[in-house]
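1. What follows is a predicted protein model with its sequence.
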Amino acid sequence: MDPIIRSLLDTDLYKFTMWQTMLHRHPQTQAEYSFVCRNEPAYPLAELLGDVNEQLDHLCSLRFEPDELAYLGALRYIKSDFVDFMRIFRFQREFITASVEGPVLHIRSLGPQVHTMAFEIFVLAIVNELYFRRFDRDAALAQGRKRLQDKIALLRTFEKEPPRRHPFEFFDFGVRRRYSRDWQREVVATFKNEVPQYFKGTSNVLLAKELDLVPIGTMAHEYLQTYQALGFRLRDFQKAALEGWVQEYRGDLGVALTDVVGMDAFLADFDLYFAKLFDGLRHDSGDPLVWGEKALAHYVKLRIDSHTKRLVFSDGLDLETAMKLYRAFADRAQTGFGIGTNLTNDVGLVPLNIVMKLTGCNAQPVAKLSDSPGKTLCDDQTFLAYLRQVFNVTALA
């Protein structure tokens, strides 16, 4: 077997930042995560079951190495007791299962959240790489390298544009849907070497460590969703989650995710207190232009100088879309663009639209009411209806 995951740092930074917060504040939480493929693969993912189980066995044999722990410990927002936890941590195989139902591959992790939450990115990277190993590798890499050079040429056209108030900065957010581990490394290293004036970091902690880049990330949907099941009044879960984050990081990692129950419901909770404490907001569903205007209007309403805040866009971006959004907002606020699939899996093949989402917590359903149709993942229609009622959110078609 050729192991896909060879280091436990080969994952997104926000896994560690959320992990630390949950370990410190809610270590007893039980959680369930479910794998879903949202598009039609070229062949049934069920065919990968044996290989997936082999890769999961290998993943559960890995531990953090001393140099990896030293790297984590050198990040100023990572606490020493969390590094001590990482020192003894190992994935427990009993907390994750893979099975098939007809052509459908099912992967489910269930157990203490501090033992299950980190499976997600590794599972997605494993399924992706196994899936694409069946295609012509040489043709894919040739096409990928051509497209990579086209992206660099496009970025260099920025030098001819009139300067704006804030610079154009983009990041690699491509671990979960990458074509392969080695291809992500080649893409990230190429951007670092060719366009360092624009490329400012990666969510992949291992690549950040090895290529001397800034690791990028704060929180994901699962963090806020967990607070739906921690005993807070449901109407107050966003405020409780944001407050927990503020208390944990005391000014670091200050970009808040806005779309767990939609932008409008988020802004209703994002009052002057939070707007001053957080450095900015991250967009991950819905029309990004509409979202950005709502964010800026909210800062104006609160009499906050938007030039001191950052709007981070991360929903299905490519470079062309990122540049369009930059031109729309860069004279009014700082911007940042996290690009995933269109950086690390743009090789001429149709990417898998796979996710592994938090679907239950403490034996209760949790959900995201996305600003985009098709992104909601929850089997409990009663809870979804209740969540929509509490936050006055209309169901999307």
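-> Structure received. Residues are numbered from 1 along each chain as shown.
2. C-alpha from now on. contacts and neighbour counts both.
-> OK.
3. would you list every one of the strands in the stretch 151-300 of the chain?
-> Remark: strands assigned in the stretch 151-300 of the chain by DSSP state E, counting those that start in this stretch are 170-172, 199-202, 255-257, 280-283.
4. From the chain's centroid, how far away is the helix or strand encompassing Ile126?
-> Using DSSP states H and E, the element containing Ile126 is helix 119-132. Here helix 119-132 shows a centroid-to-chain-centroid distance of 14 Å under the convention CA atoms, centre = their mean, to the nearest Å.
5. Adding mean neighbour count and distance to Glu120, write the strands of the stretch 151-300 of the chain out as TSV.
-> Listed next are the strands of the stretch 151-300 of the chain as TSV, based on neighbours: other CA atoms under 10 Å; distance: least, CA to CA, whole Å:
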stretch	mean neighbour count	distance to Glu120
strand 170-172	24	18
strand 199-202	24	18
strand 255-257	21	18
strand 280-283	23	20
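6. structure B:
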Amino acid sequence: MTTPQTLLNSILDNDFYKFTMQHAVIKLFPKAEASYEFINRGDHKYPEGFAEALRYAVAKMASLQLSKEEKTYLQTTCPYLDPTYLDFLQGYRYDPEEVAITQHGGILSVKITGYWYRTILWEVPIMSLISELYYKMNQLIGHTDNEVVETARRKIEKYNALGVTIAEFGTRRRHSYHTHRLVVQTLRRFGTKSFIGTSNVHLAMLNQTKPIGTHAHEWFMFHAAKYGFKMANNLGLQHWANVYRGDLGIALSDTYTTDVFFSQFDKMFAKLFDGVRHDSGDPIVFANKTIAHYQEKGVNPLSKTIIFSDGLDYEKVEHIALHCKGKIGISFGIGTNFTNDVGLSPLNIVIKMTEAHPDDAYWTPVVKLSDVKGKYTGDQKMISLSKTILGITD
């Protein structure tokens, strides 16, 4: 059996929005359950013994725990996280029994089930382990450390010159932990004019920078299971505002298409939230819709920010920045292009919530309807039902 040379060595080696959502779930939905499944969009074939190696890595995660130093970092950096939550996180341990990993030939299956407040932390680290193991077990050797550093330095200096702000969002499909750590160190060192932080809390702490993130699609997907599709965006945003009282104010827009989102993003939300995140579809079309929406609500678009985070590279960022200049605030979250640009093809994989079990209810399939039809995820009957209820035609 081949095992990863670098297992996860911090419970904070995860995206920040997993912790902010976990905090909110504990407060609002402590009895809710959830299921997640691995989706192999790229039809990658996994070598013999891959499931065994992944189970070994997942089992090792049970020993991770929040250190006193990490707890102090969160207390200082994220004062909106309740002391009771930080105490909970200090006592939290991953339970590998929540994760079922099997393999048939080259086909990998990963399913996660349990209380939502617990299972919410699994997605990102498991994806990062799948990615790192894939390269190691297939003996795919990428760039040297010096080449990784030089590539990251060259990129961030171009963003410095462009005059935009950049955050690193690449934990889940990174080449390896080692590569990721080198990249963030380089961005921090050379991105003095543009680099504002990373979504990875562990690496944010190591590099004395800011963890970046708010919420993910699963937040609104659960709300649809509990309250219905028409209320999912509205109550998802309302509950987020009730928990964070003005902090973490970037709203994710495309769980049920941007058009449906803006039909429900009324003047109160437009003023209350600092901005919106773009994660699918044409970024220029999205920018124009966002600017028009703020103007219609009597809100100055220049007082708000769009966070663009959909498969970005320098050319896309430059195109978006030139279009939006002087019209609305912008920032960019760049993932795989930073953390897996080592001369190998990145994996096209995701792990998504597939079912939710709200308090005193029943297991309900959940779906995501992004602004790209091919990226719809979930049960086909539920996708059709959601489109009918929300009036989505294509």
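-> Cool, got the structure. Computed from a predicted model, the values in this text were never measured in an experiment.
7. Got a TM-score for the pair?
-> Superposed pair, TM-score by TM-score structural alignment, normalised by the length of the second structure: 0.94. Supporting alignment: 384 aligned residues with a CA RMSD of 1.6 Å.
8. Need the strands of the stretch 151-300 of the first structure in JSON lines (columns: distance to Val100 of the first structure).
-> Below are those laid out as JSON lines (distance: least, CA to CA, whole Å):
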{"stretch": "strand 170-172", "distance to Val100 of the first structure": "32"}
{"stretch": "strand 199-202", "distance to Val100 of the first structure": "33"}
{"stretch": "strand 255-257", "distance to Val100 of the first structure": "33"}
{"stretch": "strand 280-283", "distance to Val100 of the first structure": "34"}
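9. so the helix holding Ile126 of the first structure aligns onto which residues of the second structure?
-> With TM-score structural alignment applied, helix 119-132 of the first structure matches the range 122-135 in the second structure.
10. Repeat that for stretch 9-29 of the first structure.
-> Using TM-score structural alignment, stretch 9-29 of the first structure pairs with 12-32 in the second structure.
11. Now the matching stretch: buried residues?
-> 12-26, 29-30, 32 (16 or more other CA atoms under 10 Å).
12. Off-centre distance for that stretch?
-> 13 Å.
13. Kindly report the same for stretch 247-267 of the first structure.
-> Distance, centroid of stretch 247-267 of the first structure to centroid of chain: 14 Å (CA atoms, centre = their mean).
14. Please, where are all the helices along the stretch 51-200 of the first structure?
-> 66-74, 80-88, 113-116, 119-132, 137-156, 181-194 (DSSP state H, counting those that start in this stretch).
15. no, scratch that, I was asking about the stretch 201-350 of the first structure
-> 205-211, 221-226, 237-249, 263-269, 272-277, 288-301, 319-329, 341-344.
16. What span of the second structure is the longest one aligned with?
-> Against the second structure, the aligned range for helix 288-301 of the first structure is residues 283-296 (TM-score structural alignment).
17. before we move on, back to that, so which of the helices of the stretch 201-350 of the first structure is nearest Phe95 of the first structure?
-> helix 221-226 (17.6 Å; CA to CA).
18. Can you give the distance of that closest one from its chain's centre?
-> The chain centre lies 12 Å from the centre of helix 221-226 of the first structure; the measure is CA atoms, centre = their mean.
19. Run through who's touching that helix.
-> 18, 237-238, 241-242, 257, 259-260, 357-358, 361, 366-368 (CA atoms under 8 Å, 6 or more residues apart in numbering).
20. whereabouts in the second structure does that helix align?
-> So helix 221-226 of the first structure sits over residues 217-222 in the second structure, by TM-score structural alignment.
21. which residues touch the most centrally placed residue in the first structure?
-> Geometric centre of the first structure, nearest residue: Ala220, 5.7 Å, by CA atoms, centre = their mean. Contact analysis of Ala220 of the first structure by CA under 8 Å, 6+ apart lists Tyr14, Met18, Leu257.
22. from the residues you listed, which is closest to Thr190 of the first structure?
-> Of the contacts of Ala220 of the first structure, the one sitting nearest to Thr190 of the first structure (CA to CA) turns out to be Tyr14, at 23.5 Å.
23. That closest one looks like it's in a helix, true?
-> Yes. Secondary structure of Tyr14 of the first structure (DSSP: H, G, I helix; E, B strand; the rest coil): part of a helix.
24. got a list of what it touches?
-> Ser203, Ile216, Gly217, Thr218, Met219, Ala220.
25. If we use 6 Å, what do you get?
-> Gly217, Thr218, Met219 (CA atoms under 6 Å, 6 or more residues apart in numbering).
26. Look at the last one and say how many residues are nearby.
-> Met219 of the first structure has 21 neighbouring residues, counting by other CA atoms under 10 Å.
27. Same check on Gln113 of the first structure?
-> 25.
28. which outside residues touch stretch 97-109 of the second structure?
-> With CA under 6 Å, 6+ apart, stretch 97-109 of the second structure has contacts from Lys45, Tyr46, Pro47, Ala51, Val110, Lys111, Ile112, Thr113.
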